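> Next one to model:
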Amino acid sequence: MSDTFNPDTPNIDAPAIDSPTTDPEPAEFEVKMASRVDRLPPYMFGRINSLLYQKRCAGDDVIDLGMGNPSDPPDPVVIQKLTDAASDVGNHGYSKSNGITNLRREVASKYHRKYGVSLDPEGEIIACLGSKEGFSHMCLALMGPGDTAIIPSPYFPVHMYGVILASGNVVALDVADPDKFLSNVAYTCENLTPRPKVLIVNYPHNPSSAVIEADFFVEVVRLAKKYGLMVIHDFAYADVAFDGYVPPSFLSAPGAKDVGVEFTTMSKGYNMAGWRVGFCAGNADMVRGLGTIKGYYDYGMFQAIQIAAIVALRETEATVLQQSQVYQGRRDVLVSGLRRLGWNVNPPKAGMFVWAEVPEPWKSQMSTMDFAMKLLEEGNVAVSPGSGFGAAGEGYLRMSLVENEHRLRQAVRQIGKCLSPGRKGADSVASSAS
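Presented below is the predicted three-dimensional model:
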C-alpha cells in the first residue's frame, strides 16, 4: 500500500521544467465592436466636412449652410444669469438627472400658456441634455431586438439610428403628404407582424420643413390607441415659424398624454444650442422610463445652466419671436436668390432650413452628394445633400438659415457663378443634357 500523499514532499522523480525563454508570438489584437455599431453606415457628411476643413485651413472663406448651428447669441439677460449662477459655489455639485424642480415648473408654465396643455412637473416632465440625447435614451427605454419603429422619411439621422442603436428595426414613411403619411401608418400596422411598437413624428419636419395642422395629431392619437403605438414627437422647431404659422403641439391633441411624449429644445429659438437644454413631456410612464435610463447614464446638466434656462423661459419670449423674424428675413433672401437662379424652391413655414430641389440639368446628371461637393469645391458654399437623410432625400439639398442676410446673398452669388455657363464642368453637363 502506498504512503499517504504529502503535498509538502517534493516529487524527486518529476523532470525539471525550464521556464520559457521567449513569449509565444502574439496574434494581432482585434477590437470587435458591438453589432449595433456595425449596423451604422459610414457617416454621410464625412466627405463634405473633410473638404470644408481643408479649405478653411487653406484660408478659403467657405459659407457654411450645411449644419443648423445657430450663429446668434442668447438674450443678454440669460448670459448674465448664467454668470451669476456660476459664481454661486452651491451650484457646482451634481444635479438631479431629471432637472431641478423650478425648471420643470417653468416648462409646464410655457406649455399651459402657449398650448393650453396641463402637465405635472413632477411626473410628466424631465430635463434632457438636449432633445437629441433625450430622444436616443428614450429609444433605449422603449425598444429592443425585434421591436419596430415607424419614422418619417426623409429622416433626421437620430430618428433612424437612435432606433438602430437600441437594436430596433425601422420602417420609413414619406412625410410630404400628411394624409398619405397617416394612411401609410395604418397600412403598416395592419400588414406588419409583429406590429410596430413606436411611431416617431417630427413637425415642423427636419430636413424637408413639412408642416401640419392640429387635426393631424388628433388622427395620430386615434391610430396610436387603435394599434397600440407609443408616440414620440420631436418638436425641435416649435419656436421658429413664419408668416403667422404656429406649429401645433402633439400634447394639445385630446388623449395625447395617454399614448406619447414630446421633445422640445432651447437650441433653436433661444439660441442656446451649445448649452444642451432639452425637455421630454407627456406620458408619465414613458417619462419615468427615460428617467430610469438617464439615472444610469448622467447626473443632469450643470445647475447654473438650468437656472439660466429658467430665466430664458420666463423672461425672453419677445426675444424668441424676434429671432423667428430674423430667420424669416434670411429665408426670404435665400429663397428669392435661388429662384432668380432658376431653382424650384418653396419657402418654408417653419424651421431653420430651406429644402431646395437640385435644378436641371444637374439633377439628372449627378448625385446630390456630387452636386453638393461641386458647390463646395468650386463655389465655397457648403450644403447638406439630401441623400444624407435617406433615399427619399435624393435630388434635394438642405440649406440652413444660420448665416446673416449679407452672407446668404454672397452664397447665392457664388452658387450662380459656380453653375454659370462657361465654367469648367458646367458646360459639359449642359451639353450632355441637351
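
> can we go C-alpha only for contacts and neighbour counts from here?
Will do.

> And Tyr267, how far from Asn346?
Residue 267: Ser, not Tyr. The gap separating Ser267 from Asn346 is 25 Å, by Cα to Cα, to the nearest Å.

> So those two - more neighbours on which side?
Using other Cα atoms under 10 Å as the criterion, Ser267 and Asn346 rank with Ser267 on top: 22 against 14.

> got the contact list for the more buried one?
Pro70, Gly130, Ala273, Gly274, Trp275, Arg276, Val277, Gly278 (Cα atoms under 8 Å, 6 or more residues apart in numbering).

> Please provide the structure for the following sequence as well, for comparison with the first:
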Amino acid sequence: MNKRKRVGDGLVSKLPNVGTTIFTVMSKLATETGAINLSQGFPGFDCSPKLISLVDHYMRKGFNQYAPMTGVAALREALAQKTVDQYAVTYDPDTEVTVTSGATEAIFAAITAVVRPGDEVLVFEPAYDSYVPAIELNGGIPVFVTLTPPDYAIDWQIVSEKITNKTRLILVNTPHNPTGHVWTIDDLDQLAAIVHDRDIWIVSDEVYEHILFDGRIHHSLMTHPVLQERTFIIGSFGKTFHITGWKIGYCLAPKELSIEFRKIHQYLTFSTVTPIQYALADYLKEPAHYRQLPDFYQRKRDLFLAGLRGSRFTIKPTEGSFFQTVSYAAITDEPDHDLAVRLTKEIGVASIPVSVFYHQKNDYKILRFCFAKDDAILEEAAGRLSKL
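This next block holds a predicted model:
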C-alpha cells in the first residue's frame, strides 16, 4: 500500500535557516517560569490616557474604514511638520511621507524596493533579526560588518573594503538595537564619503530616535545632504509612544524613492488602521510628548544600573534605546544562550543572548536587558541579578 504524500512535503523553504525568534522563545520561557521578562523589547507600562481617548474619539466619529494607502493626510502633514521642527529638514507630506503597519513592514518595503537578485547589502552586526531575512527573500546577499564590545564603534576602513560594484544597499540602525550605540556626526560624514559617487541606497532604522542619554543628540541621516537624497528613514510610533502593539510606523524618503517604496507597501498591507492615524496626528501637535522621552528613559536606565552596581557584571551605560547590555565574562564561561535560559529558570529574570544577533553566533559573553519597565520591576530584577 502506497504511503500517502502529505501536503507540503514538496515545499522548499525560502528561509530554511529561520526558526522561531529568540524573542518569542525567551518570552514564552519567562511566562512558563513566572520570570521577570526583560527580554522582549516592549514597554511594561501603558501609553498616555489622552492618546487612548483620541483613538476612542475617532472610532466613535466613524473613522473606521480604509485609510489612504499612503496614510491619512493629517498624519502625514503632522510627521512632515515634526521633521521640520526636530531636524530642520523638509519632506513633502504628499509625495515623501508614507505611513506603514509598523517599522518592520517599512524596512521590508524599503529593502524590497531596491534589492534585486545578486545585489549585496551591508549589514552592521549585531543586527535586528528582520534585516537578513528581508534581504534574502529579495535575492540579496548580506555582507556583514562585525561590531564588537564594549564600544561597538564602526571601523570605516573595514566598511570601505567591503564595498564592491555589487553593493546596492547599506542598512543603518541608530540608536542601535541591541547595543545602544549612537552614531556621531563623524559617522555620517564617513558614510557619505563612501557612497557619494556610487549607486548605493541606504535604509536607516531610527525607531529609537528620541531615546538618547547623557545629553546625546540623534544625528538622523536625513540631516546630511549627501545621505538624505539616497536614504529611506524608518520611524516608529510604537517605540516613541509606548504602543508597540498598535504597529504604526512610517517612512520618509525623497519622492523618487517613495514612489518605489509605495509600490511595495500597497501590496504588503495597503493601508494602516485609520482611527489610530487620526489620533496620532492630534497627539503629535504637542512636541512635549516625545521630547520628554530622554529624561523619562534615562531615569529608568540609571535606576536599573544603580541596582546592578554591586553585581559582578561589567557594564558600560547604554547611549540610546531602551536596552542595556552587560558582560558576564568575569562570572562564568557559559555560552550566552545557556546562561540566559538558566537565569530565567533559576533567578527569574529573562534576557536576550546577544550572540543571536550575529550571523555566526559570535559569543562575547553579553546579555541584553530591556529597561522599559515599571520601576519596581527594574529594582526587583536588578536585585536578583546582583546575587549571581
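
> TM value for the aligned chains?
Scored by TM-score structural alignment, normalised by the length of structure 2, the superposition of the two chains gives a TM-score of 0.92; 383 aligned residues with a Cα RMSD of 2.0 Å.

> Now compare the contacts of Ser267 of structure 1 with structure 2 and keep only the conserved ones.
Retained in structure 2 by both residues aligned by TM-score structural alignment, their matches' Cα atoms under 8 Å are the following of these: Gly130, Ala273, Gly274, Trp275, Arg276, Val277, Gly278.

> check which helix or strand covers Val145 of structure 2.
Assessed by DSSP states H and E, Val145 of structure 2 sits inside strand 141-146.

> before we move on, the earlier item: from the kept ones among the contacts of Ser267 of structure 1, which land in strands?
The strands, defined by DSSP state E, take in Gly278 from those.

> what comes into contact with the helix ranked longest in structure 1?
In structure 1, ranked by residue count with DSSP state H as the criterion, the top helix is helix 317-340. By Cα under 8 Å, 6+ apart, the residues outside helix 317-340 of structure 1 that reach it are 75, 239-242, 269-270, 344-348, 352-354, 401-405, 408-409, 412.

> Heading C-terminal from that helix, find the next helix or strand.
Moving toward the C-terminus from helix 317-340 of structure 1, the first helix or strand encountered (DSSP H and E) is strand 353-357.

> so what does that next one touch, helix or strand wise?
Judged by 3 or more Cα pairs under 8 Å, 6 or more residues apart in numbering; DSSP states H and E, strand 353-357 of structure 1 is in contact with helix 317-340, strand 396-400.

> what span of structure 2 lines up against that strand?
Alignment of strand 353-357 of structure 1 against structure 2: residues 323-327, by TM-score structural alignment.

> residue in structure 1 matching Val195 of structure 2?
So Val195 of structure 2 corresponds to Ala224, using TM-score structural alignment.

> tell me the average deviation of the helix or strand where that match lies from structure 2 after fitting.
Assigned by DSSP H and E, Ala224 of structure 1 belongs to helix 214-227. By mean Cα distance after the TM-score superposition for structure 1, the fitted helix 214-227 of structure 1 averages 2.3 Å away from its aligned residues in structure 2.

> now the angle from whichever helix or strand comes after that helix to helix 214-227?
Counting by DSSP H and E, the next helix or strand C-terminal to helix 214-227 of structure 1 is strand 230-234. Going by axes from the mean of the first three to the mean of the last three Cα atoms, to 10 degrees, strand 230-234 of structure 1 is angled at 150 degrees with respect to helix 214-227.

> ok, residues contacting strand 230-234 of structure 1?
Taking Cα under 8 Å, 6+ apart as the rule, strand 230-234 of structure 1 contacts 197-203, 224, 250, 259-264.

> Which residue, other than its chain neighbours, is closest to the alignment partner in structure 1 of Asp375 of structure 2?
The alignment partner of Asp375 of structure 2 in structure 1, by TM-score structural alignment, is Glu405. Once flanking residues are discounted, Glu405 of structure 1 sits nearest to Arg330: 5.4 Å by Cα to Cα, 6 or more residues apart in numbering.

> burial measure for the aligned partner of the one you found in structure 2, as a count.
Counting by TM-score structural alignment, Arg330 of structure 1 lines up with Lys300 in structure 2. Burial measure for Lys300 of structure 2: 19 neighbouring residues, criterion other Cα under 10 Å.

> just the helices in the stretch 151-300 of structure 2 please.
Here the stretch 151-300 of structure 2 has its helices, by DSSP state H, counting those that start in this stretch, at 156-162, 185-195, 225-228, 237-241, 255-268, 274-283, 288-291, 293-308.

> can you tell me which of those helices comes nearest to Ala30 of structure 2?
With Cα to Cα as the criterion, Ala30 of structure 2 lies closest to helix 293-308 of the helices of the stretch 151-300 of structure 2, at 19.1 Å.

> what's the mean distance for the closest one versus structure 1?
Averaged out, helix 293-308 of structure 2 is 1.9 Å away (mean Cα distance after the TM-score superposition for structure 1).

> dump the residue contacts of the counterpart of Trp183 of structure 2 in structure 1.
Trp183 of structure 2 maps onto Ile212 in structure 1 when the alignment is built from TM-score structural alignment. With contact taken as Cα under 8 Å, 6+ apart, Ile212 of structure 1 is in contact with Pro178, Tyr203, Pro204, Pro247, Pro248.
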